[in-house]
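> Predicted model, plus sequence, below.
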Amino acid sequence: MHSIRILVLRLYRENPSWGYRRLHRERLVLGITVAASTVWEILHEAGIDPAPERARSTRADFLRSQADAPLAWPV
C-alpha cells in the first residue's frame, strides 16, 4: 500500500490539475488496479483536495469580455 501511496502522490505532483478520477484512470493504464476511493483517501490524507478548483468562465463572463472589445465591421 505504501508504494501505491507514493505513486498517487507522484502522479499528483506531476499533474496538479488532475482530480482523483483522472489519477485513478492513469493508474489503470499503468496496470495497477486500485479503487477510485483509495486514490481519494490517499489525496485526502495528504491534505490535497480531490478535484482542484478549475477556472471556468460563465456565459456572463464571456459576454462581458466581448462587450469590452472594440467592434470590427467587415469592409
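Here it is on my side, so go on. Keep in mind that what you see is a predicted model, and the values were worked out from it rather than measured.

> make it CA atoms for all contacts and neighbour counts henceforth
Noted.

> Looking at the chain, which helix is longest?
Identified as the longest helix of the chain according to DSSP state H is helix 2-14.

> Let me see the ranges of the helices in the protein.
Using DSSP H, helices in the chain cover 2-14, 20-29, 36-45, 59-68.

> need those in JSON lines with mean neighbour count and distance to residue 51, can you?
As requested, the helices of the chain are exported to JSON lines (neighbours: other C-alpha atoms under 10 Å; distance: least, C-alpha to C-alpha, whole Å):
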{"stretch": "helix 2-14", "mean neighbour count": "14", "distance to residue 51": "11"}
{"stretch": "helix 20-29", "mean neighbour count": "17", "distance to residue 51": "6"}
{"stretch": "helix 36-45", "mean neighbour count": "16", "distance to residue 51": "9"}
{"stretch": "helix 59-68", "mean neighbour count": "10", "distance to residue 51": "23"}
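
> Included below, for side-by-side comparison, is a second structure:
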Amino acid sequence: MHEELLVLGVKVAASTVWEIVRDAGIDPAPKRAATKLDPALLAQLTTTAGEWATAQRTS
C-alpha cells in the first residue's frame, strides 16, 4: 500500500500506513510459502550475476 501511495504522489511513512491498516482491523497477509526456482533457471541466474559482477570490477 505504501508504494501505491507513492505512485500517486502521496508521501507518507510506511509506519503511518501500518498504523492506519492496523487501526482499521486489517490483519497482515499470511506468510508466503518459499518458492523454489527451477534448477536450470537458478543456474542461469547465478551465471548472469557472476558475469555482471565481473564486468563491474573490470570497468
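Now that the structure is in, tell me what you want to look at. Since the structure is predicted, the reported quantities are computational estimates derived from the model, not experimental observations.

> TM between them?
Superposed pair, TM-score by TM-score structural alignment, normalised by the length of the second structure: 0.51. Supporting alignment: 36 aligned residues with a C-alpha RMSD of 2.0 Å.

> Compare the helices of the first structure and give me the one nearest residue 53 of the first structure.
helix 20-29 (12.7 Å; C-alpha to C-alpha).

> okay, the angle between the closest one and helix 2-14?
Relative orientation of helix 20-29 of the first structure versus helix 2-14 (axes from the mean of the first three to the mean of the last three C-alpha atoms, to 10 degrees): 120 degrees.

> which residues sit against helix 20-29 of the first structure?
8, 11, 12, 33, 34, 35, 36, 39, 40, 43, 50, 51 (C-alpha atoms under 8 Å, 6 or more residues apart in numbering).

> wait, which of those residues is closest to residue 2 of the first structure?
residue 8 (10.0 Å).

> Which residue in the second structure aligns with the closest one?
Aligned against the second structure by TM-score structural alignment, residue 8 of the first structure finds no counterpart at all.

> per the alignment, residue 29 of the second structure corresponds to what in the first structure?
So, by TM-score structural alignment, residue 29 of the second structure is matched to residue 52.

> One more: residue 7 of the second structure?
By TM-score structural alignment, residue 7 of the second structure lines up with residue 29.
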